[in-house]
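*Asks:* Curious how this folds, go ahead:
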Amino acid sequence: MTISMAVQSGFRWKARYTVLSILWLGWLFSFLDRMVISVALPFISKDFQLDAASQGIILSTFFAGYALFQIPGGMLADKFGPRRVLAIAIVWWSIFTSITGMVSSFAVLLFCRFIFGVGEGCFPGASWKTIATYFPPKEKATATAIQGSVNTLGPAIASLVAAGIIAAYGWRTVFIALGIPGMLVALAIWVYIKDDPSKHPHVTPEDLAELNAEANVMKAAQKSDGTGITFKDFLKTSVLWQMVLIWFFFDITFWGFISWLPSYLMKVRGFSLLQTGVYGSLPFFVGTFGMLLGGYLSDRFKGSRKWLFIPAAMVAAFCLYLTFSVAAAEMAVVAQCVSAFFMFVAFAAFWGLVVDSIPAEIMGASSGTVNFGGQVAGFVSPFVMGYLIDLNHGSFDMAFMFLIAGTVASVFVALTVKSSDIASS
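*Replies:* Purely as a prediction, here's the structure:
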């Protein structure tokens, strides 16, 4: 009886879910590989005798390479297909993750972080291109939120893994070890993911019919709205640059928050390394629920996505203020968790808007352009925070105010987005 009801309900595991699972693993290791540096930073700074500004430069150097290759990576995925871009990118950054654990000087560390960022920079546009190709419009925001959950789980797991390995074996070992699993994910991408769903052996005719039917409706809506189909034409639309600005300001907060949180907990709140691993992971585990909820709500309220983003971002900013202003360390952790929850609701709402607004043919380059804005913020934010911390003699208060200003600015830009500018809303 139960099996019969399940069959009648029509649910079955589809090839696109496996594709999404592999992409999710790729994103997970991209975040693990890039975020362990945040936990290792106090120990790296001790070995190399670095002040806060120099530590900020280490964090920012990754984003220089990462930002520079957002658009080229997306364009390569549009031209040659996402499969080979995804696989090569993972192999590239996995190699330089391991090399990071072997560096002997500050200059070599900066070089490795930059080249590491170049490899990771090719991955986002190709992954969004894959989602746009395999998922019908009604599922894109949810699929993107599931993929985006690694933005929360990645830092959380990185905090726990890095703290445990560093405590037992030192900071170098954690980088050397994390370079290995990415190779297996790259192999899975190469074997299972195809550039064209119609050539995938596990994509059924029913899947293709569903995909093509909804895609044709979306294309018709885009043409009737005058939305450009070519990347060159889309560059002329105001909504693309509004999304770039929103993501730039929002990521000022996001990257500053996750890059400096471990140092803040250890230096200001007095947590030990292992306590930092546990308490530093909590906001991101909580944020995972926010990300999934935001994706679900984003798909249910397509025309109102910005009104999901705006209040969530403002609550996140207020709780970020509480993070550094409350006296008790335990309350600071609670404030961080609440801030992270709403930050990632806003995160999911925003990217639901992005992937549903860009035609699949130009998803790689266009989403890479949007993400470029965020990664420029990733370059700016950690360095500016380090400078503000040094300027205020180790106090994080002004650095946190800088993060809050970024969120508020993203809200003001979001208010200028008109629903008529969004292709699919």
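*Asks:* From now on I want contacts and neighbour counts done on CA atoms only, so please keep to that.
*Replies:* Noted.
*Asks:* How about the secondary structure of the nearest residue to D299 once chain neighbours are set aside?
*Replies:* Spatial nearest neighbour of D299, excluding adjacent residues (C-alpha to C-alpha, 6 or more residues apart in numbering): A141 at 5.7 Å. Assigned with DSSP: H, G, I helix; E, B strand; the rest coil, A141 falls in the helix class.
*Asks:* W13 too?
*Replies:* coil.
*Asks:* any idea how far T130 is from it?
*Replies:* The gap separating W13 from T130 is 18 Å, by C-alpha to C-alpha, to the nearest Å.
*Asks:* More neighbours: these two, which one.
*Replies:* Set W13 next to T130 and count neighbours by other C-alpha atoms under 10 Å: T130 wins out with 29 against 7.
*Asks:* which strands and helices sit next to the host helix or strand of V36?
*Replies:* Under the criterion of DSSP states H and E, V36 resides in helix 15-48. Here helix 15-48 touches helix 52-68, helix 82-100, helix 123-134, helix 137-148, helix 150-169, helix 171-178, helix 181-192, helix 238-267, going by 3 or more C-alpha pairs under 8 Å, 6 or more residues apart in numbering; DSSP states H and E.
*Asks:* what comes up buried for the second one?
*Replies:* Of the residues in helix 82-100, 82-100 count as buried by neighbour count, 16 or more other C-alpha atoms under 10 Å.
*Asks:* Who are the contact partners of A141?
*Replies:* Counting by C-alpha atoms under 8 Å, 6 or more residues apart in numbering, A141 touches G295, Y296, S298, D299, A348, A349, W351, G352, L353, V355, D356.
*Asks:* Second chain to compare with the first, below:
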Amino acid sequence: MTLAEPKVPTRSPLRHRVRGRILMLLCILYAVSYLDRTAISTAAPSIRADLHLSDTQFGLALAAYSLPYALLQVFGGWIGDRFGPRKVLSILAVAWGLSTLWTGLATGLLALGAARLMLGLSEGAAFPTATRAMSTWLPSDRRGYGQGVVHSAARLGAAIAPLIMAGLIATLGWRVGFVALGVLSVIWSIAWARRFRDRPQDDKRVSATELGELGTQHADEAPGTTSAVERRKVPWRRLVRRIAPVTLVDFCYGWMLWVYLTWLPSFFQDEYGLALAGFALFTSLVLSAGVLSDTLGGMLSDRLLARTRSLRTARRTNLVIGLAGSMLALIPSLLVHNLVVVTISLTLSFFFLELTNSVLWAIPMDIAPDHAGVASGLMNTGFGVAGIVSPIVFGFLIDQTGNWQLPFALSVALLAAGTLLSLRVDPRPLDPEPAPPSATPS
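*Replies:* Sure thing, here's the model as predicted:
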């Protein structure tokens, strides 16, 4: 059976709609989560010195975050689908807030690794569950844009984390920063529980016009009832087969992103002798490129979808341009030892890399909007596995060779592989399961 392309409606408004406020709450969630994740890279030199850790040991502590993060992606997405984003995200935000606070109390490798393990455990289900919320609240023509906006907020959190942590480290010490970030996560949890509802029709602020824009299934369902979507079984075999190429692309993307999030401050310190304020500033400059490109990638993909009416063209184009551009932009950093040139190279590489992020998260909603939590969990398992492998391998190669060229060269090779794998991605919706034959009376 031929897979049909979806009908693409005109662009749906976000202003003067409740969904716009929901998107803003999710933006804050993504920013806070990346503040929590990225702060440790800025604090890395202080933590390694205070806790007497080698690069390899610190890489193991970083990887402890990604082990449960990777393993819980699919299960976490299923939990979000089953129990709803309101309850699940409220609990998770409190849990990772406490884990972040625990990081600030660590006294050795074991305690630090345990804190990062708990953070990965609590954040593992967050983005798949948030994707389920967006699948319910955003019209199909806004999926790429919505994912772009929230991930731009995540990159904003990653970009300002070095500056915030550097200021706190210089004045109060690295431990205070993690305590403050933990409290911030708990505050968000309270706001989310108060303002969000799992179904738009259960929110009194949502008008009939907005429900109509979201789809007839939302308008027709009575409040308090279990929808057909919630009762529908997950088509595991077909879903895994279709998501698998996206997962592999996400691994290649994730490898490079983890390099930026975990090793960039140490790279600027080791290679160019920058002090705390210097490497924090240069790290922020590089990561700020993602604030623009995440939203831009989602907007370009949605507009290409509206123009071509082809999901394959709209999603694949962004993936190929983003990963290939990131690979080419990274090459000068292998050949030149100049702070300005290398910073420009890394910034351009990160800009192109992040053009792909919103598209990677939009594709699971395209393929299986009714099971967006599970589908995005399957996809983001690639990112989680990359988070396990990347910090350990990177730290090991640095310890063994004493230079950064080899791990960066490996990153170039993985970006090339991701570019080729992007051509195998098929984002079109799954065909519905054939209805079972009805029994005929004898």
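*Asks:* TM-score of the superposed pair?
*Replies:* Once the chains are laid over each other, their TM-score by TM-score structural alignment, normalised by the length of structure 1 reads 0.90; 402 aligned residues with a C-alpha RMSD of 2.1 Å.
*Asks:* Which of the contacts of A141 of structure 1 fall within helices?
*Replies:* Among the contacts of A141 of structure 1, the residues falling in helices (DSSP state H) are G295, Y296, S298, D299, A348, A349, W351, G352, L353, V355, D356.
*Asks:* What residue in structure 2 is paired with the fifth one?
*Replies:* So that's A348 of structure 1. Structural alignment places A348 of structure 1 opposite S358 in structure 2 (criterion: TM-score structural alignment).
*Asks:* Name the nearest residue to the equivalent of I189 of structure 1 over in structure 2, ignoring sequence neighbours.
*Replies:* Under the alignment by TM-score structural alignment, I189 of structure 1 pairs with W192 in structure 2. Once flanking residues are discounted, W192 of structure 2 sits nearest to S90: 6.5 Å by C-alpha to C-alpha, 6+ apart.
*Asks:* Then Y272 of structure 2?
*Replies:* L339 (7.0 Å).
*Asks:* Tell me the spacing between that neighbour and L406 of structure 2.
*Replies:* 18 Å.
*Asks:* same thing with T308 of structure 2?
*Replies:* 41 Å.
*Asks:* now A106 of structure 2
*Replies:* From A106 of structure 2 to L406 of structure 2 the distance is 32 Å (C-alpha to C-alpha).
*Asks:* repeat for V88 of structure 2
*Replies:* From V88 of structure 2 to L406 of structure 2 the distance is 41 Å (C-alpha to C-alpha).
*Asks:* Mind giving me the packing neighbours of whichever strand or helix holds L110 of structure 1?
*Replies:* Assigned by DSSP H and E, L110 of structure 1 belongs to helix 106-121. Using 3+ C-alpha pairs under 8 Å, 6+ apart, the elements in contact with helix 106-121 of structure 1 are helix 52-68, helix 82-100.
*Asks:* The ones you listed: which one's closest to E361 of structure 1?
*Replies:* Nearest of these to E361 of structure 1, taken as C-alpha to C-alpha: helix 82-100 at 11.8 Å.
*Asks:* which residues in structure 2 does the closest one match up with?
*Replies:* Helix 82-100 of structure 1 corresponds to residues 85-103 of structure 2 when matched by TM-score structural alignment.
*Asks:* so how far does the matching stretch sit from its counterpart in structure 1?
*Replies:* For stretch 85-103 of structure 2, the mean deviation from structure 1 after alignment is 0.6 Å (mean C-alpha distance after the TM-score superposition for structure 1).
*Asks:* close enough to count as contact, P382 of structure 1 and T253?
*Replies:* No: the pair P382 of structure 1 and T253 does not pass the contact test of C-alpha atoms under 8 Å, sitting 9.7 Å apart.
*Asks:* What are the buried residues along the helix holding L110 of structure 1?
*Replies:* Going by neighbour count (16+ other C-alpha under 10 Å), the buried part of helix 106-121 of structure 1 is 106, 109-121.
*Asks:* post-alignment, it versus structure 2, mean distance?
*Replies:* On superposition with structure 2, the average gap between helix 106-121 of structure 1 and its aligned counterparts reaches 0.9 Å (mean C-alpha distance after the TM-score superposition for structure 1).
*Asks:* Generate a ChimeraX selection restricted to the buried entries among the contacts of A141 of structure 1.
*Replies:* To isolate the buried members of the contacts of A141 of structure 1 in ChimeraX, using 16+ other C-alpha under 10 Å:
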select :295,296,298,299,348,349,351,352,353,355,356
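*Asks:* Would you mind giving the contacts of A141 of structure 1 as TSV with distance to I37 of structure 1 added?
*Replies:* Shown next, in TSV, are these (distance: C-alpha to C-alpha, whole Å):
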residue	distance to I37 of structure 1
G295	28
Y296	32
S298	32
D299	34
A348	25
A349	28
W351	26
G352	29
L353	31
V355	30
D356	33
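*Asks:* need the helices for the stretch 251-400 of structure 1, in chain order.
*Replies:* In the stretch 251-400 of structure 1, the helices defined using DSSP state H, counting those that start in this stretch lie at 273-300, 305-325, 329-357, 363-391, 397-414.
*Asks:* Which residue numbers in structure 2 does the first one align to?
*Replies:* Okay, so that is helix 273-300 of structure 1. By TM-score structural alignment, helix 273-300 of structure 1 lines up with residues 276-303 in structure 2.
*Asks:* The shortest one now?
*Replies:* Structural correspondence for helix 397-414 of structure 1: residues 405-422 of structure 2, per TM-score structural alignment.
*Asks:* mind listing what's buried in the matching stretch?
*Replies:* Residues of stretch 405-422 of structure 2 classed as buried: P407, F408, S411, V412, L414, L415, A416, A417, G418, T419, L421, S422 (neighbour count, 16+ other C-alpha under 10 Å).
*Asks:* cool, and stretch 21-40 of structure 1?
*Replies:* 22-40.
*Asks:* The residue nearest to D299 of structure 1 pairs with which position in structure 2?
*Replies:* Aligned partner of A141 of structure 1 by TM-score structural alignment: G144.
*Asks:* what's the spacing between its match and V359 of structure 2?
*Replies:* G144 of structure 2 is 6 Å from V359 of structure 2, by C-alpha to C-alpha.
*Asks:* burial measure for R12 of structure 1, as a count.
*Replies:* Neighbours around R12 of structure 1, by other C-alpha under 10 Å: 9.
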